[in-house]
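Visitor: need the 3D shape of this:
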Amino acid sequence: MKIMEKVWGSLGILEPIEIEEERGKSDDFEGRGKKNNLVNLSNAQKPLKVIVVEPFSFDDAQHIADHLKNRKPVVINFENTDAEVAKRMIDFISGSTYALSGTIQKIGNHIFFCAPVNVDIAYSGREEANDKLFLSWNK
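Guide: I've put the predicted structure just below:
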């Protein structure tokens, strides 16, 4: 097995870890770290699932906050949402996002991207004029 361990180690798919063993009082040995080898055949992480929501009532705001609480990014499309309901929802979701240390970004006309703390947003196409048209209450 030593040859395979060397091959896997050179490919970066074998990672040594240290595990501390706990021993009972009846043992004459103290707890010591042992070097074990783990084989990690896939270094790729599980793909991140993005939730897309088209809310119609204020009740949908809590579902969006629940997705953010579960560390899932959410795209919200307010195109078919009443303007007053959309305003209230943005206020609620902005507060929820802030409380969860996330970020919210307008990415299009009536479309917002809410990212939990484990997701970074890199967006450079933001236009202030469009923000003021949709977020007229946010002057």
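
Visitor: CA atoms for contacts and neighbours, from now on please.
Guide: OK.

Visitor: would you say N37 is within a helix?
Guide: No. Read with DSSP: H, G, I helix; E, B strand; the rest coil, N37 is strand and lies in no helix.

Visitor: how near is the residue nearest to it when sequence neighbours are not counted to Q45?
Guide: Leaving out its chain neighbours, the residue that sits closest to N37 by C-alpha to C-alpha, 6 or more residues apart in numbering is P16, at 4.6 Å. Distance from P16 to Q45, counting by C-alpha to C-alpha, to the nearest Å: 19 Å.

Visitor: which one's more surrounded, the two?
Guide: P16 (12 against 6; other C-alpha atoms under 10 Å).

Visitor: longest helix anywhere in the protein?
Guide: Counting by DSSP state H, the longest helix found in the chain is helix 83-99.

Visitor: list the buried residues for it?
Guide: Using 16 or more other C-alpha atoms under 10 Å as the burial criterion, the residues of helix 83-99 that qualify are 85-87, 89-90, 92-94, 96-97.

Visitor: now that helix: how far from the chain's centre is it?
Guide: Offset of helix 83-99 from its chain centre (C-alpha atoms, centre = their mean, to the nearest Å): 19 Å.

Visitor: here is the second sequence; please produce its structure so I can put it next to the first one:
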Amino acid sequence: MSNILNTALELMGFLDTNEEDGFENETKSKIDNKKTISLLPKTSQPIIVHITPKAFDDVMDLVKRLQNKTIVTINLALVDVALSNRIIDFANGAVYALDGGVLKLADNVYLLAGQGVTLQERDTSNFPWNKEPI
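Guide: Presented below is the predicted three-dimensional model:
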């Protein structure tokens, strides 16, 4: 009966028996030889795919690749202006939904990336091909 009373008093905080029990917290110094599995994703080289769409239906391939975390460059030089605007609008919406980014590389050439890829523009005015000839 005293065990029940001591347990109840200990649970209410009136009795502290941790020091009186004589138990010591033992830590294992040996590591178990069990197979461990890493929960961190494996880092791999990013995949970059170039797409030159000829019709609006080609945009679905672009979106599927973005969903699979592939970086995509798209060249819109072979399509007319109206279709080019439609394709880039759709691609921008997909990138926005995937929390990614778009970078214009040149006229009608864009780089699209999904989440986890940081896109930075550099100042290209000092590159030799952008300087005025002497």
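
Visitor: now what about the TM-score between them?
Guide: With the length set by TM-score structural alignment, normalised by the length of structure 2, the two chains reach a TM-score of 0.59; 91 aligned residues with a C-alpha RMSD of 2.7 Å.

Visitor: ok so, going back, okay, and the longest helix of structure 1 goes to which residues in structure 2?
Guide: With TM-score structural alignment applied, helix 83-99 of structure 1 matches the range 81-97 in structure 2.

Visitor: what's the answer for stretch 3-20 of structure 1, then?
Guide: On the basis of TM-score structural alignment, stretch 3-20 of structure 1 is assigned to no residues in structure 2.

Visitor: compute the first-to-last residue distance for that stretch.
Guide: End-to-end span of stretch 3-20 of structure 1 (C-alpha to C-alpha): 26 Å.

Visitor: residue contacts, the alignment partner in structure 2 of E54 of structure 1?
Guide: Aligned counterpart of E54 of structure 1 in structure 2: T52 (TM-score structural alignment). Residues counted as contacts of T52 of structure 2 (C-alpha atoms under 8 Å, 6 or more residues apart in numbering) are 74-76, 78.

Visitor: and in structure 1, which of those remain?
Guide: Contacts conserved in structure 1 for those, counting by both residues aligned by TM-score structural alignment, their matches' C-alpha atoms under 8 Å: 74-76, 78.

Visitor: can you turn the buried part of these into a ChimeraX selection?
Guide: Applying 16+ other C-alpha under 10 Å to the kept ones among the contacts of T52 of structure 2, the buried members can be selected in ChimeraX as follows:
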select :74,75,76
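
Visitor: from the kept ones among the contacts of T52 of structure 2, which land in helices?
Guide: Those of the kept ones among the contacts of T52 of structure 2 lying in helices (DSSP H): none at all.

Visitor: show only the entries of the kept ones among the contacts of T52 of structure 2 found in strands.
Guide: Among those, the ones falling in strands (DSSP state E) are 74-75.

Visitor: among the kept ones among the contacts of T52 of structure 2, which pair sits farthest apart?
Guide: I74 and L78 (10.8 Å; C-alpha to C-alpha).

Visitor: list residues touching both of these two?
Guide: Common neighbours of I74 of structure 2 and L78 (C-alpha under 8 Å, 6+ apart) are 52-53.

Visitor: for the residue nearest in space to the middle of structure 2, give its distance to L11 of structure 2.
Guide: Centroid-nearest residue in structure 2, with C-alpha atoms, centre = their mean: G116, separated by 3.1 Å. Using C-alpha to C-alpha, we find G116 of structure 2 at a distance of 49 Å from L11 of structure 2.
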